[in-house]
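Novice: how does the following fold in three dimensions:
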Amino acid sequence: METPARKQRGADKTARIPIKIVPAERLKKPDWIRIKLGAGMEAERFNEIKATLRDHKLHTVCEEASCPNIHECFGKGTATFMIMG
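Specialist: So this is what the prediction gives:
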């Protein structure tokens, strides 16, 4: 009776792959792509929403996608979430 072949798992399985994956350094976004929030009610609201999200350990679609217009939504007191997606 033949014995089944031993299944390879984890590092044993990927060790045979000739290409090694080298972690790349994360590049920062250039300064010209960043915006400066003005002072006032909208900036306060943005910080308030951001703090509330962190307190409740929540993450929005806008944050995960690095949306450049996030200040517009948060400044108006709105946030977008993906539920069970």
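
Novice: for the rest of this, base every contact and every neighbour count on C-alpha atoms.
Specialist: OK.

Novice: mind giving me the packing neighbours of the lengthiest helix in the chain?
Specialist: Longest among the helix segments of the chain by residue count, using DSSP state H, is helix 41-55. With contacts defined as 3 or more Cα pairs under 8 Å, 6 or more residues apart in numbering; DSSP states H and E, helix 41-55 has these neighbours: helix 70-75.

Novice: alongside the first, I'd like the structure of this one:
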Amino acid sequence: MNRADRWLSVGSVVGVGIWVVLGWIVMDSDLQGVQEALTSWGIAGLALVPLLLMPAIAFFADEPGNGEAVAWADDDQPSRQCGGACGGCGG
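Specialist: Presented below is the predicted three-dimensional model:
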């Protein structure tokens, strides 16, 4: 399991945990005070956190492994024939 997979697993567990806790707060009548303190907008906002967290984790934890091609390194290779326009090629 690489680093990205571990972060995605942790993020999934955190997301499910948030939804379980929010469901418990909404369904349990003994927690009416907590529900009123959070308000419906607060509960809705907290329910969206896992949906925003997972793409962020996937974006920042993604890293190339051993032997994998790096897409961003292959896109715009510098030209070897700059025709004297750049200062470093001496053309």
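
Novice: fetch the TM-score of the aligned pair.
Specialist: Superposed pair, TM-score by TM-score structural alignment, normalised by the length of structure 1: 0.23. Supporting alignment: 38 aligned residues with a Cα RMSD of 4.3 Å.

Novice: circling back to that earlier point, buried residues in the longest helix of structure 1?
Specialist: Within helix 41-55 of structure 1, the residues scored as buried using 16 or more other Cα atoms under 10 Å are 42-43, 45-46, 49-50.

Novice: in structure 2, which spans are helices?
Specialist: Secondary structure of structure 2, counting by DSSP H: helices at 3-27, 32-61, 71-74.

Novice: export the ones you listed to CSV and tack on mean neighbour count?
Specialist: Supplementary listing: the helices of structure 2 in CSV, determined by neighbours: other Cα atoms under 10 Å:
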stretch, mean neighbour count
helix 3-27, 15
helix 32-61, 14
helix 71-74, 8
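
Novice: out of the buried residues of helix 41-55 of structure 1, which is nearest to residue 11 of structure 1?
Specialist: Checking these against residue 11 of structure 1 with Cα to Cα, the nearest one is residue 50 at 39.5 Å.

Novice: how close does the closest one sit to residue 62 of structure 1?
Specialist: Relative to residue 62 of structure 1, residue 50 of structure 1 is positioned 12 Å away (criterion: Cα to Cα, to the nearest Å).

Novice: what do you get for residue 42 of structure 1?
Specialist: Counting by Cα to Cα, the gap from residue 42 of structure 1 to residue 62 of structure 1 is 17 Å.

Novice: before we move on, what about residue 11 of structure 1?
Specialist: Noted for residue 11 of structure 1: a distance of 35 Å to residue 62 of structure 1, by Cα to Cα.

Novice: just checking, residue 54 of structure 2 touches residue 8?
Specialist: Yes: counting by Cα atoms under 8 Å, residue 54 of structure 2 does reach residue 8; the two are 6.9 Å apart.

Novice: give the contact list for the spatially closest residue to residue 44 of structure 1 that is not a sequence neighbour.
Specialist: The shortest distance from residue 44 of structure 1 to any residue other than its chain neighbours is 7.6 Å, reached at residue 75 (Cα to Cα, 6 or more residues apart in numbering). Contact criterion Cα atoms under 8 Å, 6 or more residues apart in numbering gives 41-46 as the residues in contact with residue 75 of structure 1.
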